[in-house]
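Asker: With the input below, show me the fold.
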Amino acid sequence: MRYSINPKFLALEKRLLTIISNFDNQGEVLVKGQRNSIKLFTEENLVINIKSFKKPNLVNKFVYRFFRKSKAQRSYEFALELLKKGIGTPNPIGYFENRSLFTLQDSYYACEHLKYDLTYRELVETDYPDADNILRQFTQFTYMMHQKGVEFLDHSPGNTLIQNKGNGKYEFFLVDLNRMKFHESIDFKTRMKNLSKITPHKEMVAVMSNEYAKLSGESEQLVFNTMWQLTEDFQYRFYRKKRIKKKLKFWKK
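Answerer: Alright, predicted model coming up:
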């Protein structure tokens, strides 16, 4: 096994290795997805959140072994970079890879489990209290991220955890970190595209556009028109892909 552990958590090294070795048989299941799974493990006062990534296909097993960092390694390193930049994410603990001589077999990312009150998805799917205020603070968080050169490629509804700090204040934390780019600066269209996966609702885009325009100094109409067009483009591609998959499943039958 190849691994790296955050120096702050080195005292847990043996325990972490035991957890990874017994991942399939122990722990509390938090997410059981088709591709990835997440389990929780309690160690004294610490709850450890471990994501097991789907085993790569034959080609990627070789690619991740020699030419590209695994999703687990990228998640860990990107988390450390986000924290350096003052951007919220659960405290990274480490990453772990089971390797053979020529392939990557499987990989795991461990972080401190973060308690949260909602994700952005609740704003999209429900009539959530204080939604306008949360939307504006989320936009401020995203603008700050863009100003620091961070392009979060999976900036989608389920990947931002939100804590209610009281008195109308909220904090935001990014998860699912393995797809991310860091720039010296980010151009306007890339910024708008980065917000195109967040919501299909025009009224929410209008609120975010209003707030982003205030922060950036750009024309509100330009921000809205660009963000909404990119949102519509994304939604079209998303549902077209779903239709194609549905047709393929039908013909396979």
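Asker: For the rest of this, base every contact and every neighbour count on C-alpha atoms.
Answerer: OK.
Asker: Tell me if R35 really is in a helix.
Answerer: No - according to DSSP: H, G, I helix; E, B strand; the rest coil, R35 belongs to no helix; its state is coil.
Asker: Tell me if I'm right that it and K54 touch.
Answerer: Yes - under the criterion of Cα atoms under 8 Å, R35 makes contact with K54 at 4.9 Å.
Asker: Compare those two and say which is more crowded by neighbours.
Answerer: For R35 versus K54, the count of surrounding residues by other Cα atoms under 10 Å is larger for K54: 16 against 10.
Asker: so what's the more buried one up against?
Answerer: R35, N36, S37, D106 (Cα atoms under 8 Å, 6 or more residues apart in numbering).
Asker: cutoff 7 Å now
Answerer: Contacts for K54 (Cα atoms under 7 Å, 6 or more residues apart in numbering) come out as R35, N36.
Asker: Regarding this protein, what is its longest helix?
Answerer: In the chain, with assignment by DSSP state H, the single longest helix is helix 220-252.
Asker: ok, and for stretch 32-44, which residues are buried?
Answerer: Across stretch 32-44, burial judged by 16 or more other Cα atoms under 10 Å covers S37, I38, K39, L40, F41.
Asker: Which two of these have the greatest separation?
Answerer: Greatest spatial distance among these (Cα to Cα): S37 and F41, at 13.3 Å.
Asker: Tell me which residues of stretch 25-34 come out buried.
Answerer: Residues of stretch 25-34 classed as buried: G27 (neighbour count, 16+ other Cα under 10 Å).
Asker: what's the neighbour count on N45?
Answerer: Residue neighbour count, defined by other Cα under 10 Å, stands at 6 for N45.
Asker: whoops, I mixed them up, S185
Answerer: For S185, the neighbour count with other Cα under 10 Å is 12.
Asker: And the helix or strand containing N133, what's buried?
Answerer: Applying DSSP states H and E as the criterion places N133 in helix 131-147. Buried residues in helix 131-147, counting neighbours by 16+ other Cα under 10 Å, are found at 131, 134-147.
Asker: try stretch 188-206
Answerer: R191, M192, K193, N194, L195, S196, K197, I198, T199, M204, V205, A206.
Asker: Let's see this one next, to set against the first:
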Amino acid sequence: MMNIRTSSSFAQDKVLEIISSFSHSGKTYWEKRNTIKVFDTEQGKWNVKSFQVPHLINRFAYKYVRKSKARRSYEHAEILLSKGILTPRPIGYVEYSNFVGLTNSFYVSENLEYDFNFEKVIDPNFPDRENILKQFARFSFKLHENRIHHFDHSKGNTLMCAKEDGLYDFYLIDLNRMRFEEMSYEMRIDNFNRLSLTDDMIQVIGKEYALLIGKDAAQVTDDIRKSCQKFHDFTVRKSRWKKRIGKS
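Answerer: Now for the predicted structure:
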């Protein structure tokens, strides 16, 4: 059984053509749990994300209980664009399932030619770094003010395109883990903790974000630092636990 939704009838035909040839064509951009490939089409380059086949419980859940990652990615992209938040233009999604549940799913969007992602800015010698960090703080504030809680607000999931006069466009990707809800102060602060921020980055972002929310810069900076440290400690403990389980 197949379910497909696309932005146009033309896109539907092309999406189905690409999905049918996905395993043996396209240029592979990423291949771990999920696979991302780029395809050349008459409408430009398209980015196609094939999600890992879920385990049995999630196969059932994604068909009968909640939306699949591919569907959420598409619908979240539409919501982001409606709120003035940039993300590569969504083209469609495809779901395959049987009586047990979801098997394969794909999300298709326009391929974005970007200049760099947030991870590059971690380098202390990256050009125009402080300016970029201040603009990133404003971008994060815009997300939070628009009730956008991106659970994967991490170093690889914000793409940046340089413009004129020292300005940058910020594009969100990896959209399936997202909730649209009022963001409390604590939620806003914790939303920075997956970014692998260094102390000097926290200082710049914290000060700029404090100005935007009308709070003391020292307090906001300290709260971001504590949240980042707490998340780091948690990931270290989790990694050690997985290693112990693997050895047992």
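Asker: Can you calculate the TM-score here?
Answerer: Put the two chains on top of each other and the TM-score (TM-score structural alignment, normalised by the length of the second structure) is 0.96; 247 aligned residues with a Cα RMSD of 1.2 Å.
Asker: picking up where we left off before, could I get the buried residues of stretch 32-44 of the first structure as TSV with distance to L230 of the first structure and secondary structure?
Answerer: Below are the buried residues of stretch 32-44 of the first structure laid out as TSV (distance: Cα to Cα, whole Å; DSSP: H, G, I helix; E, B strand; the rest coil):
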residue	distance to L230 of the first structure	secondary structure
S37	31	strand
I38	32	strand
K39	35	strand
L40	37	strand
F41	40	strand
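Asker: quick one, strands of the first structure?
Answerer: 2-5, 28-32, 37-43, 46-52, 92-99, 104-112, 118-119, 150-152, 160-166, 169-174, 180-182 (DSSP state E).
Asker: how about the ones you listed in a markdown table, adding distance to E232 of the first structure?
Answerer: Below are those laid out as a markdown table (distance: least, Cα to Cα, whole Å):
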| stretch | distance to E232 of the first structure |
| --- | --- |
| strand 2-5 | 41 |
| strand 28-32 | 30 |
| strand 37-43 | 31 |
| strand 46-52 | 32 |
| strand 92-99 | 35 |
| strand 104-112 | 34 |
| strand 118-119 | 22 |
| strand 150-152 | 19 |
| strand 160-166 | 21 |
| strand 169-174 | 24 |
| strand 180-182 | 23 |
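Asker: for those, which one sits closest to K249 of the first structure?
Answerer: Each of these was scored for nearness to K249 of the first structure using Cα to Cα, and the closest is strand 28-32 (22.5 Å).
Asker: Off-centre distance for that closest one?
Answerer: 17 Å (Cα atoms, centre = their mean, to the nearest Å).
Asker: which strands and helices sit next to it?
Answerer: Counting contacts by 3 or more Cα pairs under 7 Å, 6 or more residues apart in numbering; DSSP states H and E, strand 28-32 of the first structure is packed against strand 37-43.
Asker: Chain neighbours aside, what residue packs nearest to F118 of the second structure?
Answerer: Excluding its sequence neighbours, the residue lying closest to F118 of the second structure (Cα to Cα, 6 or more residues apart in numbering) is K155, at 5.1 Å.
Asker: Give the equivalent position in the first structure for that neighbour.
Answerer: Aligned by TM-score structural alignment, K155 of the second structure pairs with P157 of the first structure.
Asker: Tell me how many other residues crowd that match.
Answerer: P157 of the first structure has 17 neighbours, counted by other Cα under 10 Å.
Asker: which residues touch the spatially most central residue of the second structure?
Answerer: Per Cα atoms, centre = their mean, the C-alpha nearest to the average position across the second structure is that of D174, at 2.9 Å. By Cα under 7 Å, 6+ apart, D174 of the second structure lies in contact with N157.
Asker: let's see it at 10 Å
Answerer: By Cα atoms under 10 Å, 6 or more residues apart in numbering, the contact list for D174 of the second structure reads 49, 69, 73, 76-77, 87, 150-154, 156-158.
Asker: How far off centre is the helix holding N133 of the first structure?
Answerer: Chain-centre distance of helix 131-147 of the first structure: 16 Å, with Cα atoms, centre = their mean.
Asker: average gap between it and the second structure?
Answerer: When the second structure is overlaid, helix 131-147 of the first structure sits 0.5 Å from its aligned residues on average, using mean Cα distance after the TM-score superposition for the first structure.
Asker: counterpart of that helix in the second structure, which residues?
Answerer: Going by TM-score structural alignment: helix 131-147 of the first structure matches residues 129-145.
Asker: Find me the equivalent region of stretch 93-107 of the first structure in the second structure.
Answerer: Stretch 93-107 of the first structure lines up with residues 91-105 of the second structure when matched by TM-score structural alignment.
Asker: So what would you say the end-to-end distance of that stretch is?
Answerer: End-to-end distance for stretch 91-105 of the second structure, by Cα to Cα, to the nearest Å: 14 Å.
Asker: Mind listing what's buried along that stretch?
Answerer: By neighbour count, with 16+ other Cα under 10 Å as the criterion, the buried positions of stretch 91-105 of the second structure are I91, G92, Y93, V94, E95, S97, G101, L102, T103, N104, S105.
Asker: Please verify my assumption that W30 of the second structure contacts I36.
Answerer: Yes - W30 of the second structure lies in contact with I36 (Cα atoms under 10 Å); the separation is 4.9 Å.
Asker: Spell out which residues are contacts of both of those two.
Answerer: Counting by Cα under 10 Å, 6+ apart, the shared contacts of W30 of the second structure and I36 are K49.
Asker: Closest one of the buried residues of stretch 188-206 of the first structure to N45 of the first structure?
Answerer: Nearest to N45 of the first structure among those, with distances taken as Cα to Cα, is I198, at 34.2 Å.
Asker: coming back round to it: distance to Q26 of the first structure added to the buried residues of stretch 32-44 of the first structure, as CSV?
Answerer: Formatted as CSV, those follow (distance: Cα to Cα, whole Å):
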residue, distance to Q26 of the first structure
S37, 13
I38, 12
K39, 9
L40, 9
F41, 8
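Asker: which one of the residues you listed sits closest to K246 of the first structure?
Answerer: S37 (24.4 Å).
Asker: Hmm, the residue nearest to F118 of the second structure is touching N117, no?
Answerer: Yes - applying Cα under 10 Å, one finds K155 of the second structure in contact with N117, separated by 7.3 Å.
Asker: Now stretch 234-244 of the second structure on the first structure. Mean distance?
Answerer: Stretch 234-244 of the second structure sits 1.8 Å off on average (mean Cα distance after the TM-score superposition for the first structure).
Asker: Thank you, goodbye.
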